[in-house]
Every structure is written in C-alpha cells, then in structure tokens.
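Novice: make a model of this:
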Amino acid sequence: MRLSIATAAACLLGMLSTAMASNERKVFAHYMLGLTYGQTASDWALDISTAKAAGIDGFALNAGPNDSFGDQQLDLAYKAAEAAGFKVFVSFDMGCCGAWDINKVVRWINAYKGSTAQYKVNNVPFVSTFEGPTWADQWANVRSQTGGIYLVPDWSSLGPNGIAGQLGKIDGAFSWEAWANTPGPKTTDADRAYRSTLGSKSYMMGVAPFFYTNIADYNKNWYWGPETLWFDRWEQVLQIMPDFVQIISWNDYGESHYIGNSRESSIIPQAKRYASGIPHDGLRMVLPYYIASYKAGARVSIPNEGAVFWYRTSPKNAGNDGGTTYGPSGTTKAIDAINDVVYVMTLSNTDTSVFVTIGGNGQQFQVKKGVDIVKMPFNSRTGQVRVVMQNGKNGVGAKDIVAYPVNGNVNFNPVVGQTN
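Specialist: Predicted coordinates:
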C-alpha cells in the first residue's frame, strides 16, 4: 500500500512524539463503572482476564459523581487489577449525572495512587475525564492536593482549537471523535489537528466499532458510522501512532459499542431490545495483531488467523426505523447511512480466500495477506450467516438474517461473529 505524503508525515509525527516512547504506548478500554451495580470480584476478574488476553493494557474507569455503589465497585476494580497485573485509572464523567465535588476527586486519586494497578506516567497517577471543560480551573488544586497527576481529559466539545487555549492546564488530550460526524468515511482530520495542537503533549486516540443508542429517558436516538469503522479506525491508529489508544467501549451496551463480555444485568432496560443477546466478543479477535503492531511501530505477523464478521439481522427498509437519525442533531435518516451487507474482516499471513453465505447461498472472495475486509450484500437472502476461511476455520452468526424484524423495529446494533 502506498502512503501519501500526509499519511507518511502523520506516521513520522507519531514515532517522533516526545511525550511517550514507542515501548510505552498503551491501549485502554473505556469501562462504565455506572453499569456495575451488583458486580462481583469474580466478574471483575473475568473482564480483566478477557481484556488481557486481547492485549489490552487497562481500563479507563468512567465514573459518575453520585453512584451509591461507586466507591465499592472502584475498590473491587483496583483489587482485581492488582491481582492480575492489570492497569486502571479513573475517568471522571463530567458530562452526566451531577457535579463533582473536588474533595471526592482528590479522595479517590489519593486512595489509589499507591496501588500497583494505578496507571502512572512520570510516576504520578494518570487521570482522565469525559467532558468537563468548565471544571478546567479546578485541576490545579487537585494537583496540589494529590502530589501531582498526569491529566489527559476528553474535552472534545472544545475541539482542537478550544484545547489550544487550555494547554497550560493539561498533560494531553483524549478525543472522543471516533466516528464520522456526517455520513461517509471517518477521516483522520481531527486526529491530525489534535496532534498539531498538542505538540509534545500526549494524544489519546478514540477507537470504536459502532454507535447506536435509542433511550428515551436520556433523549438519545441516533446512529454513527461508518459500518466498516472497526477496520478503518485500527488502520488509522497505525497511521497516526498516538501516544495512547482508548477503545470505546468495553461495556456501554446502551450505545452499542461494547467489545467485552455481554452481561445482561448491566444492560439498562430501554437498551435490552437492541443489545440483549447481541454478542460483540468477536471484535476482540483483531486486537492482538493491531495492538502488537501499534506498539512495535510496524506491522507484525498475524498471531491468530481467521475472520470476524458483523451484520444487522434484517433489511434496513423492513420494519420501523424508530426515527433514528445520523448523529444527535442530524437530519439524515440513519437507514440512509447503512447498507444491507455482511462485513467480513480477515486476518491471514498469506493471500487466501473466504466463503460467505446467508442461508447456504453466497460467494467466495479473494483476500489479501494481512488484514482485509470484504462485503457481501444480503440480496434478499435470509437465514444463517456462515463464514469459512480457506484454511478451514469457520464461524456461524449468533442470529439469522430475517426478512422482517421480530419486534417490527430496525436494529442498528450489529451481531458480531468470528471463526474458530
């Protein structure tokens, strides 16, 4: 693949970043602490062992200010991470559910800064946020009361230009812009703008597979794409080479971008109709390759050949689209931004082929060495989705494609499968 001058420059910028050496690049997954009510130590241990097996270095623990179970679950998370040699840090959610008391922020940081699980940079705790630019002036006080922190907030509402006016208060920035703002491809324009603005400060790049939410209580009903985002965004990580990557998310079922173990008790009631019984585990299959390549600064051999595939379970024009738009304030219908396609992402150390079928009917595709992606249209076919690699590895989707959705509503949350 030929690199453009701009792409080559981005690669060079990533490799020359003075903020972090290449062997210190880390990959974290965004973990919603607010969905852990009743979660046990063994639940935490399972999630951590699963994440480690995929090559993930730690969890960014998104925590709200008023969860009654927050202290208990935070303690369970740190203890489980300590036992497993895993890293965690708190991401203070300042975009939802009330205001943060500075005393609580300080208390949490001080309580865990000595933990072996606390991720640190320059020997001080790494701290992040979800939004909260109006809280910016309080971080200096937090630093003085905790002995120092390494602050990499997500203030994406400001954008790169707004971040430029806050550089004296932060050590880096995390961008939540993991999706295309308008229908079409996701570009790296925002990533490049952040890198340019931050200079030698750290850049944490957001990577996500999907986005669909439809929760009336929160006035949320939108979709973001593109549908090939999981492939596109990891390829972009290898172009940009950010200091950190944060996967959005491990367990946010309500926004359909979860890659972790499905836990029914953590799916809020209004999201069950589109997230319950819809596995995304297969997405993790690509992580050992991409994470190893990202950390090495060059593509490595495929450690686990096979394929991951995803699809919606009914044609987009069958059933009620629920008024879902593209983006939170968009006017484009979400159904106009999706296609009736089975997407197959292949990983192979040689050129090979993959056979994709719906209800026993399909076609064979030639795929390139490394990571490739192919697309097979529904073409009115229904039934079981099956993917077979030339090497014999095969997988079957957890749900069939049907002509009309069971509950009458279009589900924009894809089913994900993988080969054995």
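Novice: going forward, measure contacts and count neighbours with C-alpha atoms only.
Specialist: Will do.
Novice: OK, contacts around E305?
Specialist: T346, L347, S348, N349 (Cα atoms under 8 Å, 6 or more residues apart in numbering).
Novice: also this sequence, please, to line up against the first:
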Amino acid sequence: MFGNLTFSKAAMLLAVCSLWSYVNAKSVYCHYMIATVNPDNAQKDIDQAKALGFDAFALNIGQPSAPWAVGTVKALFDYADSTGFKLFFSLDFYQTADLNAYTDLLKGYIGRPAYLTAGPNNHPVISMFSVGSHSADDFQSWKQNTFNGNIYFLPNADNSPGYSNPQTWFQTWGKVVDGVFGWETAWPTQGTTPANVSIDFDTAVQNEARANSKTYMAPMSSLQFKACCGGHYYRVDEINLPQRMELLLKMQPDFVEVLTWNDAGESHYIGNNWKEGLTDDVWAYSNPTDWAHHAWQPLINSFTSAFKGNGSMVPPGGSRAVGAMWYRPVLKSASCQKPDNWQSALDAVNYAVIVAKNVTSPRIRVTTGNGKVLSDTPAKVGLNYAAVLGVQSGPQKVELLSGNVTMMTATSIADITADSSDCVFNYKVVGLA
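Specialist: As a prediction, this is how the structure comes out:
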C-alpha cells in the first residue's frame, strides 16, 4: 500500500491523515455562563442547544468552588452524560486569577462521558475567556504537572502578549496550545462610528495556526449592551450576527463558538435567561417577557447545519423560510443616559431571512411608524439580511412576500420611542411567522 515508504514515513502519513480528518470534523459550540440554574432548567438548556445543532457548551467558570457554581455544573453534567451532548470548561481569570484554583474541578469532570475531547488522542478540551496574567511557560508547567500533558488546550489569546502578530505569537505559545480561540473578533472594533465585522484577523490567526499544525476556533455573536456590574456600554451590532455567519461560512475555521447562550448582562444571549441566577438590574433588560432573543435560533440552526455540512444556509426542517427582525426600542437621539459608544448605533430595522428554493418571486418589505415603506427588495435563495435605515417612532414590521402574497410577517412587540426613561440599547427580536 505504501510502496517504497519506510514504516516510519508511513506512520507519519497516517498521523497527518488522522489529524486532517479530525480537523475537518467541524463543530459548533456555545458559550454558557455558569450561574445559579436549577436542574430542570439545565436540562432545558441542553435539550434546546442540541436541537439547534450545537455540539457542546463551553462552561464559563470563574468561581470554581462556589456552591452555586458547583451545583449548576453538577446538574449540567448529570443530565448531559446520557444525552450525547458535550460540555467543557472555559476558565475565567477575571473572576479567579489563580490557575491552580481550577484543578480540583477540572479533575473531577474531565473523565465524565459528557466531557468534550478533541485531537488525535481525544484529550479533554480546556479553554478560557482570557489567559489572565499567565505566561506560556505557566500554562506549559500546569499542563504537564497537573495533567501529564494530556489535555487539548484551546485558550482565548486576545490579551496575551504579542497576539497582534500571530507569527511571532506562535513562536512563544505554539509549544503549549493545541488550538487558539478568539473573542474580540466576534464584533467590530469598539468605537463611536458604525462599522462592519471582519474576518481579517481571524484569517491571519488561522493561517498561522494551520502552519503550526494547530486549530482555530472563531467566535460569532450578535451585540453587546451592558448596564450593570460597573459597565455601561454598547458595541455596534445591527446586522453583525448574519454578517458573521456569512463570513465564517466562507472562512471555514475548524470550530465556531457562539457568544453566548445566556450572558444576560452583556445582552448577547441566544438562549434562556433564568431568573434564579440573575440580579434585578440585569433581569430588567434581559427577561424573556420583554427581551427574548429566541427568534434568532432558527438562523443559528441553519448556520450550524451549513457549517458542519460545508453547504449553504437553508431553512431548517424543510420550511419554505425562516427569519427574524430586531430593533432597538429607542432612537439614538434620545436625551436619556445613553451607554458609552452609543454613537456607533444605527436607527434601523434589521432583519435576516433564509429563503428556500421553492419560493416564487420572494421579496422582503420593511415598514415603519405609520406604515411608511422603508424598503421593498427582491430576496434570493438562502440568507438575506439588511439594516434598513430611516425608522420612525411607532410600530415596525418586516414581511416576506411571494409575488404579491404575504407569506410571513414579524411585527414589533413594542414601539420604537423617541426617548426612554431606562435607555436600554438591547434588541427586541421577533421571529417571522
């Protein structure tokens, strides 16, 4: 079979082929903030995430010995062990900086059936929200002394020295990482002007990762709005989520991590927010009655299928179309106490609609206020999205038409107002139905 290849060369070839096969077994994960979650709600989160095509939750753990954290982690693993859904830890050094503080928790779970493994040796995956103040040598010692080197180390490297130059960074960190994860590239650079998300830096990191036989995990998210915990800021969104979907399908990273399932404080959740784990100030702008983001889930479901199948986005479940409309319920000219970087926001009705091939002459129409038509444009098969400017106070509506027949409609659940007492820059997200 191997002709004149020596046995060692043949073995090397098999190893490379094995790694190549592994890398191409692409996966999509979702970042999950560990807070107080009761066992029934933990089960609901896992069932819903699995149905959307997620392969695992990355469990953001920052207080590894806190009773509430220990209880939630146990509930998640106890249920996931029998479902085929996977979990892995993402260490949060902004909460607990000591690397060794996480050791007992990790050793207690990395052998569980639900714990995610990766790489040619199926080592347990350990990620992190940042590297904190730790160096590559710190992690190398910890990895070797604590786990005998037998972990798949996939850190977010955004704050590590030299990361802005991936080629130089891998010269220092390549000895310890098995892959690398970005966080900040999920959104445009923070600032006071509107901007589009980019994959330029993701691509540069991925190219160096692959040159060093490492993997790259790309982030994907919607918006950031925070009004708690000492922070009050907005990070431009509008159509960030569908733009990022489109870009990552072109880029084809090894893994994608969606940010997040349940980070209510920063508003970029696509799953459930449970009251038992949230403070009143966060609940006020993230509760599911007023601020649910579940309508993004059909888009996510389509993306996970397309990404893992190397295909295009199509409506899931054989539907003719799926989609969502989202909008900020207060104009940026409001005189209320606006968040930092509010200037980067657009007064827009945003939508993303995925259309099947069997829809005849599809069009998407957007109306605002007293019924003014802002946009009426032909739609294509697959993913369509836009931020439609010129919104007025009052109700908003997005319609999908086939010829002159309305197929689906999303109507605002609350009017846009010129001013607001709470000045929330989170999004109202409404599904097309």
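Novice: coming back round to it: mind checking which of the contacts of E305 of structure 1 land in strands?
Specialist: T346, L347, S348 (DSSP state E).
Novice: quick one: the second one from S128 of structure 1, how far?
Specialist: Using Cα to Cα, to the nearest Å, we find L347 of structure 1 at a distance of 33 Å from S128 of structure 1.
Novice: what's the closest of the ones in strands among the contacts of E305 of structure 1 to A10 of structure 1?
Specialist: L347 (24.7 Å; Cα to Cα).
Novice: okay, now the closest one: neighbour count?
Specialist: Neighbours of L347 of structure 1 under the rule other Cα atoms under 10 Å: 27.
Novice: what does K9 of structure 2 give?
Specialist: When neighbours are defined as other Cα under 10 Å, K9 of structure 2 has 12 of them.
Novice: alignment lookup: it to structure 1.
Specialist: With the correspondence set by TM-score structural alignment, K9 of structure 2 falls in a gap relative to structure 1.
Novice: equivalent analysis for E246 of structure 2, please.
Specialist: Aligned against structure 1 - with TM-score structural alignment as the criterion - E246 of structure 2 pairs with E235.
Novice: check which helix or strand covers that match.
Specialist: Per DSSP states H and E, E235 of structure 1 falls inside helix 229-240.
Novice: find the residue at the geometric middle of structure 2.
Specialist: V258 (1.5 Å; Cα atoms, centre = their mean).
Novice: ok, now which ones touch the corresponding residue of structure 1 for that residue?
Specialist: In structure 1, the residue matched to V258 of structure 2 (TM-score structural alignment) is I247. Contacts for I247 of structure 1 (Cα under 8 Å, 6+ apart) come out as V27, F28, A29, H30, G206, V207, A208.
Novice: okay, and which of these map to strands?
Specialist: Per DSSP E, the subset of the contacts of I247 of structure 1 in strands is V27, F28, A29, H30, G206, V207.
Novice: for those residues, give me a markdown table that also has distance to A398 of structure 1.
Specialist: Shown next, in a markdown table, are these (distance: Cα to Cα, whole Å):
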| residue | distance to A398 of structure 1 |
| --- | --- |
| V27 | 28 |
| F28 | 27 |
| A29 | 24 |
| H30 | 25 |
| G206 | 28 |
| V207 | 24 |
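Novice: stretch 127-146 of structure 1: how far from the chain's middle?
Specialist: 24 Å (Cα atoms, centre = their mean, to the nearest Å).
Novice: could you do stretch 277-286 of structure 2 as well?
Specialist: 21 Å.
Novice: span of that stretch from start to end?
Specialist: The first and last residues of stretch 277-286 of structure 2 sit 12 Å apart, counting by Cα to Cα.
Novice: equivalent analysis for stretch 88-108 of structure 2, please.
Specialist: With Cα to Cα, one end of stretch 88-108 of structure 2 sits 12 Å from the other.
Novice: can you list contacts of that stretch?
Specialist: 56-65, 110, 115-116, 124-133, 142, 146.
Novice: buried ones among these?
Specialist: 56-64, 110, 115-116, 124-132, 142 (16 or more other Cα atoms under 10 Å).
Novice: out of these, list just those in helices.
Specialist: Of those, the ones assigned to helices by DSSP state H are W142.
Novice: among the buried ones among the contacts of stretch 88-108 of structure 2, which ones are in strands?
Specialist: Using DSSP E, the members of those that fall in strands are A56, F57, A58, L59, N60, I61, P124, V125, I126, S127, M128.
Novice: closest to K308 of structure 2 out of these?
Specialist: Once Cα to Cα is applied, the member of those that ends up nearest K308 of structure 2 is A56, at 13.8 Å.
Novice: can you find the partner of that closest one in structure 1?
Specialist: Match for A56 of structure 2 (TM-score structural alignment): G58.
Novice: gap between the closest residue to that match other than its chain neighbours and K52 of structure 1?
Specialist: Nearest residue to G58 of structure 1 in three dimensions, chain neighbours excluded: K87, at 4.4 Å (Cα to Cα, 6 or more residues apart in numbering). As judged by Cα to Cα, K87 of structure 1 and K52 of structure 1 stand 10 Å apart.
Novice: where do the contact lists of these two overlap?
Specialist: What both K87 of structure 1 and K52 touch, as defined by Cα under 8 Å, 6+ apart, is the set G58.
Novice: more neighbours: those two, which one.
Specialist: Between K87 of structure 1 and K52, counting by other Cα under 10 Å, K87 is the more crowded of the two (23 against 16).
Novice: just to revisit the earlier point, quick one: residues contacting the residue nearest to G58 of structure 1.
Specialist: Contacts of K87 of structure 1 (Cα under 8 Å, 6+ apart): D57, G58, F59, A81, T116, A117, Q118, Y119.
Novice: and with 10 Å instead?
Specialist: 28, 48, 56-60, 77-78, 80-81, 115-120 (Cα atoms under 10 Å, 6 or more residues apart in numbering).
Novice: are any of those buried, and if so which?
Specialist: Buried, going by 16+ other Cα under 10 Å: 28, 48, 56-60, 77-78, 80-81, 115-120, out of the contacts of K87 of structure 1.
Novice: G309 of structure 2: neighbour count?
Specialist: So G309 of structure 2, with other Cα under 10 Å, has 12 neighbours.
Novice: alignment lookup: it to structure 1.
Specialist: So G309 of structure 2 corresponds to A296, using TM-score structural alignment.
Novice: what's the longest helix along structure 1 aligned against in structure 2?
Specialist: Assignment by DSSP H gives helix 70-84 as the longest helix of structure 1. Aligned by TM-score structural alignment, helix 70-84 of structure 1 falls on residues 69-83 of structure 2.
Novice: excluding chain neighbours, what is closest to S160 of structure 2?
Specialist: Distances taken as Cα to Cα, 6+ apart place V131 nearest to S160 of structure 2, at 6.3 Å, with adjacent residues excluded.
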